[in-house]
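Colleague: below is the structure, and that's it, no one-letter string:
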């Protein structure tokens, strides 16, 4: 057998092999680039795009989803679309039935920034869809750990527990520790008026705490749903929920309320925005 290169010409052989490897690599990159221009092949990426469309209302509740339309509008392969739809069905967002097709069972509800729940006041897409039940309201002593979390020295707070429903389906379970001198009965009356009108958070804060709304700080974590919360939210025990710790403040920066809300992770998206700021010119 004739060798393509003499045994002592190792440099020439190495150079030849490098050129072959570079040619193969360039061919692979070109193929991947051409494919990427035409098709999305990842079910996860298709899942993210469809879920975003449901959250933004471009795929409304009770609308039948066409696989072919999704393939064309997303630039995705049929296999990726089908797997993504199955993932959303497993989330409980979609229902898939032979011959009947695929439809959105419920929408993904947006809860904005420091808002207690969805923006349900007049003129918003969720107007009239939110109902809130007060499960408990009572004055309790404020233990040291609660005072540290609030950053305030107080002997007692009003404990408020509420269950929010969207379109009749459980959406969130909320416990608030309110810094107020009002009695439970007085505070309950103020709350009920807000639950008939659902005004913006600035109006709610003024009514409940008698001071201007200054903002909020919050942290969101994914946790397993415990037994009582699971029962109230109509979820399996251990199912994922979004737990949000929210500290609401007045315009002077003093805390008004510390709350913990369990949101159904399959139905809620926490939405916020950050605007770029430009440094002032000298």
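Modeller: Sure, I can see it. Computed from a predicted structure; not experimentally measured.
Colleague: please count neighbours and contacts with C-alpha atoms only from this point.
Modeller: OK.
Colleague: could you pull out the strands for this protein?
Modeller: Per DSSP state E, the chain carries strands over the ranges 64-65, 94-97, 101-104, 109-112, 130-141, 156-166, 169-178, 213-224, 240-250, 255-264, 268-271.
Colleague: out of those, which is closest to residue 88?
Modeller: Smallest distance to residue 88 across these (C-alpha to C-alpha): 5.7 Å, for strand 94-97.
Colleague: what's near enough to touch residue 209?
Modeller: Taking C-alpha atoms under 8 Å, 6 or more residues apart in numbering, we find residue 209 in contact with 179, 180, 256.
Colleague: correct me if wrong: the first one contacts residue 256.
Modeller: Yes. Using C-alpha atoms under 8 Å, residue 179 is in contact with residue 256, at 5.1 Å.
Colleague: adding distance to residue 131 and neighbour count, write the contacts of residue 209 out as JSON lines.
Modeller: What follows is the contacts of residue 209, written out as JSON lines (distance: C-alpha to C-alpha, whole Å; neighbours: other C-alpha atoms under 10 Å):
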{"residue": "179", "distance to residue 131": "24", "neighbour count": "20"}
{"residue": "180", "distance to residue 131": "24", "neighbour count": "18"}
{"residue": "256", "distance to residue 131": "23", "neighbour count": "22"}
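Colleague: pick out whichever of the residues you listed sits closest to residue 114.
Modeller: Closest approach to residue 114 among the contacts of residue 209 (C-alpha to C-alpha): residue 256, at 12.9 Å.
Colleague: quick check: the closest one vs residue 199, distance?
Modeller: In this structure, residue 256 and residue 199 are 18 Å apart, going by C-alpha to C-alpha, to the nearest Å.
Colleague: take this one as well and set it beside the first:
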């Protein structure tokens, strides 16, 4: 039976604030979900009990919960109650690894290694890495999870002689962290973000139906000498993942 974890959390509202009470509560609940203090599958508990604890009206609590239901963070299940589904990871567009971003967000990242092998570079991979087509490169294919739930399907190609890769280590840490520990200085990247519909293979891996929207990212990363050290082609669940942009105004 799912655990009611809300009883262990402390919430507070500022009645003097112009921010609506329901919004204050929904923001605190959302933060608890994103930080993992309310884990997927946990029950939110009775609206009446929560309203009594906070000294709020039941309609206010109901409105706060509905706001998170609308965001896809909570779901109301008949005979069970209101339950945490998951949190959406908001990843900044900067040179960082998904593993590090998930760990920093308290998302308990895990990795399932699907493939680790040597193959000949296709025209696309060769162009990205700056090598001749047919050159042997290393392929790392992984499934990244957060709180035990599939998040992203990752395919990375790296130069054959860049560093030694161990399957067991790849399931416990991120690729960028391994590069840095090997003395590689990551300097810059060229990246594009797009979207696609899930096919049968990636849909099964990510737990999404065929045709579901997926976010895509292609990235070529360079070290401080200008050498391409990695070409990544990734797919992310659109329901769980978003990219954050910071835009600067030019005067």
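Modeller: Ah, there it is. The shown structure was predicted, so the numbers you read here are calculated from the model rather than taken from an experiment.
Colleague: quick one: TM-score?
Modeller: Overall, the chain-to-chain superposition scores 0.66 on the TM-score scale (TM-score structural alignment, normalised by the length of the second structure); 222 aligned residues with a C-alpha RMSD of 4.3 Å.
Colleague: so which bits of stretch 36-50 of the first structure are buried?
Modeller: 39, 40, 41, 43, 45, 46, 47, 50 (16 or more other C-alpha atoms under 10 Å).
Colleague: ok, back up a step: of the strands of the first structure, which is nearest residue 189 of the first structure?
Modeller: Ranking the strands of the first structure by their distance to residue 189 of the first structure (criterion: C-alpha to C-alpha) puts strand 130-141 first, at 10.9 Å.
Colleague: how much does the closest one stray from the second structure?
Modeller: Comparison of strand 130-141 of the first structure with the second structure after fitting gives an average deviation of 2.4 Å (mean C-alpha distance after the TM-score superposition for the first structure).
Colleague: of all the residues in that strand, which ones are buried?
Modeller: 130, 131, 132, 137, 139.
Colleague: contact partners of that strand?
Modeller: 118, 120, 155-168, 183-184, 188, 195.
Colleague: now with 6 Å?
Modeller: Here strand 130-141 of the first structure makes contact (C-alpha atoms under 6 Å, 6 or more residues apart in numbering) with 155-166, 184.
Colleague: turn the buried residues of stretch 36-50 of the first structure into TSV, columns for distance to residue 272 of the first structure.
Modeller: Output for the buried residues of stretch 36-50 of the first structure, formatted as TSV (distance: C-alpha to C-alpha, whole Å):
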residue	distance to residue 272 of the first structure
39	31
40	28
41	29
43	26
45	22
46	23
47	21
50	20
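Colleague: can you tell me which of the residues you listed end up in helices?
Modeller: Among the buried residues of stretch 36-50 of the first structure, the members falling in helices are 43, 45, 46, 47, 50 (criterion: DSSP state H).
Colleague: what's the closest non-adjacent residue to the third one?
Modeller: Residue nearest to residue 46 of the first structure in three dimensions, not counting chain neighbours: residue 84, with 5.9 Å by C-alpha to C-alpha, 6 or more residues apart in numbering.
Colleague: burial count for that neighbour?
Modeller: If you count neighbours by other C-alpha atoms under 10 Å, residue 84 of the first structure ends up with 22.
Colleague: could you do the one 3 residues further on as well?
Modeller: Neighbourhood size, residue 87 of the first structure [other C-alpha under 10 Å]: 16.
Colleague: could you do the one 4 residues further on as well?
Modeller: Residues contacting residue 91 of the first structure under the criterion other C-alpha under 10 Å number 13.
Colleague: what's the spacing between it and residue 54 of the first structure?
Modeller: 13 Å.
Colleague: what distance do you get for the residue nearest to residue 46 of the first structure to residue 32 of the first structure?
Modeller: Using C-alpha to C-alpha, one obtains 22 Å as the distance from residue 84 of the first structure to residue 32 of the first structure.
Colleague: ok, and the closest non-adjacent residue to the residue nearest the centre of the second structure?
Modeller: Centroid-nearest residue in the second structure: residue 89, 4.4 Å away (criterion: C-alpha atoms, centre = their mean). Distances taken as C-alpha to C-alpha, 6+ apart place residue 241 nearest to residue 89 of the second structure, at 4.8 Å, with adjacent residues excluded.
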